[in-house]
Structures are given as C-alpha cells and as structure tokens.
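*Asks:* Provide a 3D model corresponding to the input given below.
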Amino acid sequence: MLSVFGRWYRRKFSDPDAAMLLILIILTTAVLLIWGGLIMPVLVAAVIAYLLDWPVTRMVHIGLGRTVSCVLVLLGFLAVSIMLLVGLVPVISRQSINLIQETPLIWQNAQDWILTLPEKYPDYVQVYHIHQMMEGLNDKLVEVGEQLISASVNSLVDIAALLVYLVLVPLMVFFMLKDKHFFLNSISSVLPRERRLITQVGHEMNSQIANYIRGKVIEIVIVAACSCIAFVFMDLRYAILLGVLVGLSVLIPYIGAAVVTIPVAVVAMFQWGISPEFWYLMIAYSIIQALDGNLLVPLLFSEAVSLHPLYIIVAVLFFGGLWGFWGVFFAIPLATLVKALITAWSSGPEPQQPFV
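*Replies:* Now for the predicted structure:
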C-alpha cells in the first residue's frame, strides 16, 4: 500500500513546479484559516475590485487615464450603493420588523390548520402525533428566538467593524484598481522560479473569479428586481423583503431556491389561504426561478462554470461551513480552483510563462 502511495506521490509531485504549487496552497489555506477574520476587509476589497476592474479597463481603452477611470467608477459604485441603502434598507427593515411581529400569528394559524388534519384524514393523521410534533416545533422556535435575540445584542459590537469597512474598504479598492499592475508584479517577484503550474492555475482562476463575481452580481440584481416587481404587482405582503431574499438566494445554487420558497409560500398562504391568488403567485415565482436557471445562468456563466451540480452542492456545504457567507459566495470559484489544480497536476510540462 505504501509503495502504491509512494509511486503516486513521485508521479505527481516529483516535478518542482507541482511541489511549489502544493506548498503555495498549504500556506494560503493556513493563512486564511488562522487570520481569515483579520484580513476579511482586504478580501472584501479584492472582491469589489474584481467587480469594478472590467469598467475601469473599458474606460482606459477609450482613452481615459487609469487614475481618472478608477475615481469615476468608484464614485459611481459608491453612489449606487448609497442609493440602494437609502432606498431599500429602511423598507426591508420595516417589513422585517412587521414580519417578526406577525410570526406568532402566522404560527398560530398554521397550528389551527394542522389540527384540522386528523378530522380530514383520520386514517393517516393521528391527534397524538400532531400534538407531539407541535411541541417539538414550539421548543425549537423558542430556541431559535433566543438565538436571534442574542445575535441582535452581539451585533451592536459590530458597529465599529462596520465603520472600518465603510472607510478602509473603499480606500483599498481604489488602490487595488489604480495600482493593479504594481501589485501583480509584486506578487510575481515573490513567487518561486518553479511556477509553471502556479502561473497556469493563476491565469485560469483570474478569469474564472472575475467572470463569476460580475455574473453573480448581475444575476442577484435581475432576480431580485423581477421578484420585487412580481410580488408588488400581485400585492403580496412584505414584497420588497421577499424579493430581496429571492435575489440573494441565487448565492447558494439549488439549495437557496428551495429554502427561500418556504417564506414566500408561508406569507402567501397566510395572506390568501389556498386560493387562486396563492397559486398565481407560486406560478409567477416558479417562472422566475425557471428563467433564472434555464436562461440567465447559462448566459452569465456559460464560460465560468462547468461543474456537475453534485460538486457545486458539496462545495457550498464545505466552504460555507468554513467561511460562512463568503465561503458560500466563493463556493463555485473555489470548486473550480480545485478542478484547475487537478487538471494542472495531471497535465504535462509546458513552456515557462510570465505570471502577468
């Protein structure tokens, strides 16, 4: 057994380029695991810089200076962000508070409906089972409520961190955009000479991550806007809140759409009951999800994502468990990185290329 492992190791890692790639991966993973929380503002700034690099590059191509292009793009991004915050955050906050206040009433109505099931289906549903299930659910709801209260109290401590994000992140984004080539050259200067595979994976992932971030942001905006318009048109309560949740649900492929269906269906059922309006809303919601999965995603990610759905789900669960929101957001690029690494280790030697 050891001889088999030894032959595999020599075949894959006897090449110095492969060994250097492995060392770089181990060091990067250790830094993220140990100091990931401390350098999170830098990672957030890098994400935004990836998002804004495309318009900056286009403006440079039409003749504007890079510094002027960076200032204009960053100011436009900040203006749009502020308008969204001013326009959406108060509405979402108000609707969230109202929904939380009405949650006990929604739960009471749900219990009343569940208690009617033994009368309607006596051969399949027993009263004892209903009471037992509701006791367990009530205990779970109390536990979740206590966790939410604790989280809301702890979140007050994060106000200072938020101020740091609001001041430092835009500054870091500006410098990352303005001095992009300087930073790339600096990274290239500290990399080892045996970097054929590092260069190969770096070029592939640079394009993959940039395309993925831009595509994902566009997808969130389109899905959220379409959902809000549909919910407002059909006069669904908490339309903006639920529309934004539907848009954010695309961060988690497959799983997000299934999870966010629950609050949409619960609110619609509480408002209209099992009525034609309820089914019209669910049909409209299903159409939005179908168009997203069958039209929008192939258009935005045809070149960026070529992974089996099972690999995507496993990546979401694994990286989301490690790094929370940002792990979920980058689950697909990280899974693509793993695929690129496997491809690089399986490929033969190629001519040396510069990193940039």
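*Asks:* use CA for all of it now, contacts and neighbours both
*Replies:* Fine.
*Asks:* Which residues outside the helix or strand hosting Q289 are in contact with it?
*Replies:* Taking DSSP states H and E as the definition, Q289 sits inside helix 276-291. For helix 276-291, the surrounding residues in contact (CA atoms under 8 Å, 6 or more residues apart in numbering) are 223, 226-227, 230-231, 234, 257, 265, 268-269, 272.
*Asks:* in it, what counts as buried?
*Replies:* Within helix 276-291, the residues that qualify as buried are 277-279, 281-282, 285, 288-289, counting by 16 or more other CA atoms under 10 Å.
*Asks:* What distance do you get for the nearest residue to I130 once chain neighbours are set aside to V221?
*Replies:* Spatial nearest neighbour of I130, chain neighbours left out: L115 (6.9 Å); criterion: CA to CA, 6 or more residues apart in numbering. Using CA to CA, to the nearest Å, L115 is found at 41 Å from V221.
*Asks:* higher neighbour count, these two?
*Replies:* Shown here are L115 and V221; by other CA atoms under 10 Å, L115 has more neighbours (17 against 14).
*Asks:* Could you report the distance from the more buried one to L184?
*Replies:* Counting by CA to CA, the gap from L115 to L184 is 64 Å.
*Asks:* do P298 as well
*Replies:* 31 Å.
*Asks:* same deal with A344?
*Replies:* From A344 to L184 the distance is 21 Å (CA to CA).
*Asks:* Between those two, which is the more surrounded one?
*Replies:* Neighbour tally, A344 and L184, criterion other CA under 10 Å: the higher count belongs to A344, 18 against 13.
*Asks:* which SS state does the more buried one fall under?
*Replies:* Under DSSP: H, G, I helix; E, B strand; the rest coil, A344 falls in the helix class.
*Asks:* show me what contacts the spatially closest residue to it that is not a sequence neighbour?
*Replies:* The shortest distance from A344 to any non-neighbouring residue, by CA to CA, 6+ apart, is to L197 (6.1 Å). Neighbour list for L197: 17-18, 21, 344-345 [criterion: CA under 8 Å, 6+ apart].
*Asks:* Alongside the first, I'd like the structure of this one:
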Amino acid sequence: TDWFKRTFSDPQIVFLTLVLVIGFAVILTMGDMLAPVLASAVIAYLLEGLVVVLEDRGIPRWLATTIVFLAFVLFLGLVLFGLMPLLSRQVTELVQQLPNMISVGQNALMALPERFPDVISPTQAEEILNGIRREIGSYGQQVLSVSVSSVVGVLTILVYLVLMPMLVFFFLKDKDIIMGWFGGFMPGERGLADMVWREVDRQIANYVRGKFWEIIIVWA
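*Replies:* Take a look at the predicted model:
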C-alpha cells in the first residue's frame, strides 16, 4: 500500500523496527537463559543515573562507579542479611503456632453444634473437620515436594547473587566500551532511534523518581 511504501521507505524507521523486532525476539526466545544478564543490565541502567550525578559533581567515573556499586552491594546485603532473617523468623514462629491454631479452630468448630443446634449438626461439623484435615494433609505433601524441588532454585539464587553484582559492576565500569561495541553494528544515520531512546530514557527516569518518592512517603 501507499502507507507501507511511504512509511518504510525511510531507512531510519526500518532500522528502528528491526531493533525492536530483534530485541523482542531475543527476549522471548532466550529470556530464561539471559535472565541474569538482562536483570543486571536493568540494574546497571538504573544505577547509571547515580553515577552521572556524581560525575556532574566532578568525581571521576571510576570512583563514581565504585561508590555507587558499593552502595548497591551494601543495600543488597542489608536486604539479604537484615530483612531475610526477620522474614524467616516470622515464618518459623507461624509454623510453630500452627498446631495450636488448628487445635483452637477444631475446638471452636466442634462447639458449634452445641451453641447452634438448629444450624449445624455434629455430623456436619465432623465432615467439615475431616475435609479440613484432608486439605491440610495434601497441602503438607505439596510443601514437601516444593521444598525438595526448591533446592535447585536456592542454588540458582546463590549463583545469581554472585554473578549479577559482577555483571552490574562491569556494565557500569565498561559502559562506554559496551556502547561503542554495539554502536559498531548500527548505521550512521540513526537519529530516529536515538530520539526514541532519549524519550524512553526520560520517561523511565521520571517513573523511577516518582516511585522513589512514593516509597519514601509510604514508609514515612
């Protein structure tokens, strides 16, 4: 059609379309395999804003990168060794209190026929209780199977915890080298793609800043 010829006769539009198609294809086909790389790239992109702020204040990039990366590792360590033990302790207390909670619920359920004989009979209460016991038993089997299969997941998380910070650091440190390498595969005339990227970058920056202040306000 005329619209198709008019639109795709511009090489910059063709280039932008190819970049989007290839990017989505890579994510859809190799997203699981490249998950740590993609996640590290996103984190490095978010941290790059802090590096730029420090650079604008006269701090060399290598030092700004080191400061931001150490702050990121400190935050990650705070989450892992500060919040995770607290969450684990809460879960442990819940598991310990679970038998008592079940016993209280059982006694309350068996007392219903005495208090409301016209609403529920002892037989109905017993049937409900047996159903709850069956559900708890099946749930316990599911938890056991998940706990066994989650060993691989735990090992994967440990690998990510080592691999991703290293990737984040090198993405920040070698940003210019990486961008130059990617730029070597791109045509010289890519003004439209650059304009779209700048707009996306601006919108993402506004979104991140908005979420940051939202978190600060909610926590306050």
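*Asks:* matching residues in structure 2 for stretch 22-42 of structure 1?
*Replies:* Alignment note (TM-score structural alignment): stretch 22-42 of structure 1 is matched to residues 17-37 of structure 2.
*Asks:* which parts of the matching stretch are buried?
*Replies:* 36-37.
*Asks:* now it: how far from the chain's centre is it?
*Replies:* 17 Å (CA atoms, centre = their mean, to the nearest Å).
*Asks:* And stretch 11-23 of structure 2, by the same measure?
*Replies:* Worked out by CA atoms, centre = their mean, stretch 11-23 of structure 2 lies 28 Å from the chain centre.
*Asks:* again, but for stretch 36-48 of structure 2
*Replies:* 12 Å.
*Asks:* Also stretch 202-213 of structure 2?
*Replies:* Using CA atoms, centre = their mean, the offset of stretch 202-213 of structure 2 from its chain centre is 17 Å.
*Asks:* Now it on structure 1. Mean distance?
*Replies:* When structure 1 is superposed, stretch 202-213 of structure 2 averages 4.1 Å from its matched positions, counting by mean CA distance after the TM-score superposition for structure 1.
*Asks:* Check the spacing between the residue nearest to I130 of structure 1 and P104 of structure 1 real quick.
*Replies:* With CA to CA as the criterion, L115 of structure 1 and P104 of structure 1 are 16 Å apart.
*Asks:* now do N138 of structure 1
*Replies:* 11 Å.
*Asks:* Assign a three-state SS to G188 of structure 2, would you?
*Replies:* Applying three-state DSSP: G188 of structure 2 is coil.
*Asks:* Number of residues surrounding it?
*Replies:* The burial count for G188 of structure 2: 9, using other CA under 10 Å.
*Asks:* again with Y212 of structure 1
*Replies:* Counted with other CA under 10 Å, Y212 of structure 1 comes out at 22.
*Asks:* next one: R195 of structure 1
*Replies:* 22.
*Asks:* Could you do I187 of structure 1 as well?
*Replies:* With other CA under 10 Å as criterion, I187 of structure 1 counts 12.
*Asks:* Give me the aligned partner of it over in structure 2.
*Replies:* Match for I187 of structure 1 (TM-score structural alignment): F182.
*Asks:* Same question for that match, what's its three-state structure.
*Replies:* helix.
*Asks:* how far away is it from L167 of structure 2?
*Replies:* 17 Å.
*Asks:* likewise V143 of structure 2?
*Replies:* 34 Å.
*Asks:* same deal with I59 of structure 2?
*Replies:* For I59 of structure 2, the distance to L167 of structure 2 - CA to CA - is 22 Å.
*Asks:* follow-up on the earlier one: please tabulate the contacts of L197 of structure 1 in TSV, including the columns distance to R58 of structure 1.
*Replies:* Output for those, formatted as TSV (distance: CA to CA, whole Å):
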residue	distance to R58 of structure 1
D17	35
A18	36
L21	33
A344	31
W345	35
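*Asks:* give me the element the most centrally placed residue in structure 2 is part of.
*Replies:* Geometric centre of structure 2, nearest residue: A39, 8.3 Å, by CA atoms, centre = their mean. Applying DSSP H and E as the criterion places A39 of structure 2 in helix 35-56.
*Asks:* which secondary structure elements does that helix contact?
*Replies:* helix 61-78, helix 122-173 (3 or more CA pairs under 8 Å, 6 or more residues apart in numbering; DSSP states H and E).
*Asks:* can you count the residues close to L322 of structure 1?
*Replies:* 14.
*Asks:* matching residues in structure 2 for the helix holding Q289 of structure 1?
*Replies:* Residues of structure 2 matching helix 276-291 of structure 1: none, counting by TM-score structural alignment.
*Asks:* Give me the contact list for the helix or strand just after that helix.
*Replies:* Where DSSP H and E defines the elements, the next helix or strand beyond helix 276-291 of structure 1 is helix 297-301. Outside helix 297-301 of structure 1, the residues within contact range by CA under 8 Å, 6+ apart are 211-212, 215-216, 219.
*Asks:* one step back: so for I59 and L167 of structure 2, which residue has more residues nearby?
*Replies:* L167 (19 against 14).
*Asks:* Name the nearest residue to that one, sequence neighbours excluded.
*Replies:* Closest to L167 of structure 2 by CA to CA, 6+ apart is S40, at 5.9 Å.
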